[in-house]
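Participant: Sequence and predicted structure below; questions after.
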Amino acid sequence: MSYPLVVATSLGSTVFAAVSTALKHHSATTLSTPSAAHGRVRTGRFLAATLSHPWWLAALVADAAGFTLQAFALHIGAVSVVQPLLVTALITSLVVTHLSQRTPMSRREWGWGALLVASLVGFLVVSGASSPHLRHQAADRGPAAVCAALALLLAVACVLSARSGPARRRAPLLGVAVGTLYACTAILLKATTEVWGNSGPVAMLRSWQLPVLVVCGGSGLLLAQLAFRAGPLHTSLPVIATVDPLLSVFLGVVVYDEQLRTGVGPVAAQVALLVGLAVAAVALSRLNADATTAIRRPGS
């Protein structure tokens, strides 16, 4: 794979991802829909209103651009490289927010951003994922299909638990569902582009991967809106930002047989670096949520 090109397209995708997240959250928190008893939003009416909301439609445009870059990056690169790189969208989002408000980044933001970048670079180097010769094979139908089925089942379970459980657990549970679907979408996206590359667009349109990709991707987009609506951004975004890359690395190894370094030392270092990445992602997600709330407050 062309590693510099993989990195460049992945980072380019994060810019659109940051814009899309901001637009979706603005749509979810400003959309006016009838509510049921006890303050619960009627899910059907909320989703119906979302589909025609201008901010959400604008987010779809940003999604399309980011999705195209992500698809290209996944086609030429490894899942265990591309998906962790997409976490840098949290830093991009903070930078965009501060530039729009003409305010400087705080020391906390710089510190957590540095930890995220250091953990990310460390993982890519220590794991061997940064090697241009990282070996991976075409996805087998069995593992890919099983991953898609399990992702959908987990998403359904999280949604049902969120509806029946305490209010404080709704947004985190929905965040788990969204992160799982995003990780599965990345696997299916890579599989779909490989069908295109190997057999052409007609074969891709006839493949089973494409409709399952649409279902997983579409479900993730709609559940993200429900997660943003269910509670403050800091209760769902950190979960999404950690579940997606960590699960993606695991699925890349399982489904595509991506060869990361083994051995006690390398594996321990990879785990430690992924933990550091997750901690930094959670902290930056909370800071993003605080910044978004601060922007909306003056005009609310």
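Facilitator: That came through, no problem.
Participant: contacts, neighbours, all on C-alpha from now
Facilitator: OK.
Participant: for the helix or strand harbouring residue 64, packing partners?
Facilitator: According to DSSP states H and E, residue 64 maps onto helix 54-76. Under the contact criterion of 3 or more CA pairs under 8 Å, 6 or more residues apart in numbering; DSSP states H and E, helix 54-76 touches helix 3-30, helix 79-85, helix 170-199.
Participant: run the last query once more with 6 Å
Facilitator: Here helix 54-76 touches helix 3-30, helix 170-199, going by 3 or more CA pairs under 6 Å, 6 or more residues apart in numbering; DSSP states H and E.
Participant: Below is structure B, check it against A:
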Amino acid sequence: MTDFALLVPGGRGQLGADVTAHAEAAGAGFVHAPGSAELDVTDAEAVADAVSSLAATARDAGLRPVVINTAAYTAVDAAETDEARALEVNGDGPRNLAVACAEQRVRLLHVSTDYVFPGDATSPYEPDDATGPRSAYGRTKLAGERAVLDSGAEAWVVRTSWVYGAVGSNFVKTMVKLESQRDKLSVVGDQVGCPTWSADLARGLLELAARADGPRQRVLHAAGGSETTWCGLARAVFEELGADPNRVSACTTADFPRPAPRPAYSVLSPRAWQDAGLRPLRPWREALAAAFAECGEALRS
């Protein structure tokens, strides 16, 4: 992995922090991981400067420049009333990066989401299945995908789902907190997806980044293996805490209304990822156990 230089916009966030840590541990030749305060992806001039600097650094060091975009507006419910701002970050931001990468001949990996799909499927979504987001967040992420793919840059869109990790807030951390606060808990049991540990996703993105020849398929899916419901994930978290999973009962989506509609089914097929010769992410339950073993203290914080 020492043969490339890496720029990670959103590098202080949940996924960006893991991409940075694993890249540095693997001996990447150069890693710059600015947070949003340091690099605002909606600022086209700042993005152009950052990508130009990456390209120059890589050229001087004999490295291959790669951008992994983990910057995103991820407040799904807030986006329903703040879609303009979400579109700036999730749509305009990726466009700025893609334009700059095309100009500098820098490879771009852009992270997207299962929310670009309508959630009415009955079998795992393939990358070329019809999209149809039902939320503002999903619409803005789809806009970002299209901007990247239409830019002419050497770019790949990697969709993932139900991400949790050691940095920031997420569903797993919320369940850990609630386990200590409530005797019983009701969690939605009629939404199905693929929990994804951010560390596993980071490793997958870096494997793709390190490929001298990128896959022909420009949209790929990388998510935890197998599937479960939010209730199933919550029960598994309780198991990892040594608590009784039967304290968690299933409720319906209608029982727990949210401002933004959630996909009822958002399982992502790993077929294109595997066909590209990339290692599939491990099964979600195995990954959750590994996450608690490796960063349990952070998940409990």
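Facilitator: Thanks, I have the structure now. Computed from a prediction, not measured in an experiment: that's the story for all the values here.
Participant: After superposition, what's the TM-score here?
Facilitator: Aligned and superposed, the two chains score 0.27 in TM-score terms (TM-score structural alignment, normalised by the length of structure 1); 127 aligned residues with a CA RMSD of 5.9 Å.
Participant: mind checking which of the helices and strands packed on helix 54-76 of structure 1 is nearest residue 237 of structure 1?
Facilitator: Shortest distance between residue 237 of structure 1 and the helices and strands packed on helix 54-76 of structure 1, using CA to CA, is found for helix 170-199: 6.8 Å.
Participant: Figure out how far the closest one is from the centre of its chain.
Facilitator: Taking CA atoms, centre = their mean, to the nearest Å, one finds helix 170-199 of structure 1 lying 9 Å from the centre of the chain it belongs to.
Participant: what angle separates it from helix 54-76?
Facilitator: 50 degrees (axes from the mean of the first three to the mean of the last three CA atoms, to 10 degrees).
Participant: Need the residues that contact the next helix or strand after helix 170-199 of structure 1.
Facilitator: Counting by DSSP H and E, the next helix or strand C-terminal to helix 170-199 of structure 1 is helix 201-206. Here helix 201-206 of structure 1 makes contact (CA atoms under 6 Å, 6 or more residues apart in numbering) with 195-196.
Participant: ok now the very next helix or strand once past helix 201-206 of structure 1, how far from the chain's centre?
Facilitator: Downstream of helix 201-206 of structure 1, the next assigned helix or strand under DSSP H and E is helix 209-230. Relative to its parent chain, helix 209-230 of structure 1 has a centroid offset of 11 Å by CA atoms, centre = their mean.
Participant: Does anything pack onto helix 209-230 of structure 1? Which helices or strands?
Facilitator: Secondary-structure packing of helix 209-230 of structure 1 (3+ CA pairs under 6 Å, 6+ apart): helix 3-30, helix 170-199.
Participant: Give me the residues contacting it.
Facilitator: Under the contact criterion CA under 6 Å, 6+ apart, helix 209-230 of structure 1 has outside partners 25, 28, 171, 174, 178, 181, 185, 188, 192.
Participant: For the last one, give me its contacts.
Facilitator: So that's residue 192 of structure 1. So residue 192 of structure 1 contacts residue 209 (CA under 6 Å, 6+ apart).
Participant: ok, so what distance separates it from residue 244 of structure 1?
Facilitator: 19 Å (CA to CA, to the nearest Å).
Participant: so residue 157 of structure 2 touches residue 219, yeah?
Facilitator: Yes: counting by CA atoms under 6 Å, residue 157 of structure 2 does reach residue 219; the two are 4.8 Å apart.
Participant: which residues of the stretch 1-150 of structure 2 fall in strands?
Facilitator: Under the criterion DSSP state E, counting those that start in this stretch, the stretch 1-150 of structure 2 contains strands at 4-7, 30-32, 64-69, 107-113.
Participant: mind checking which helix or strand residue 144 of structure 1 is in?
Facilitator: Using DSSP H and E, residue 144 of structure 1 falls in helix 141-164.
Participant: Would you mind getting the angle between that helix and helix 170-199?
Facilitator: 160 degrees.
Participant: helices or strands up against helix 141-164 of structure 1?
Facilitator: In terms of contacts (3+ CA pairs under 6 Å, 6+ apart), helix 141-164 of structure 1 is packed against helix 170-199.
Participant: Would you mind listing the buried residues in the helix it packs on?
Facilitator: Across helix 170-199 of structure 1, burial judged by 16 or more other CA atoms under 10 Å covers 170-196.
Participant: check contacts around residue 75 of structure 1.
Facilitator: 190, 193.
Participant: That one and residue 245 of structure 1: what is the separation?
Facilitator: 17 Å.
Participant: repeat for residue 271 of structure 1
Facilitator: In this view, residue 271 of structure 1 and residue 245 of structure 1 are 13 Å apart by CA to CA.
Participant: which one of those two has more residues nearby?
Facilitator: Between residue 271 of structure 1 and residue 245, counted using other CA atoms under 10 Å, residue 245 has the larger neighbour count: 28 against 13.
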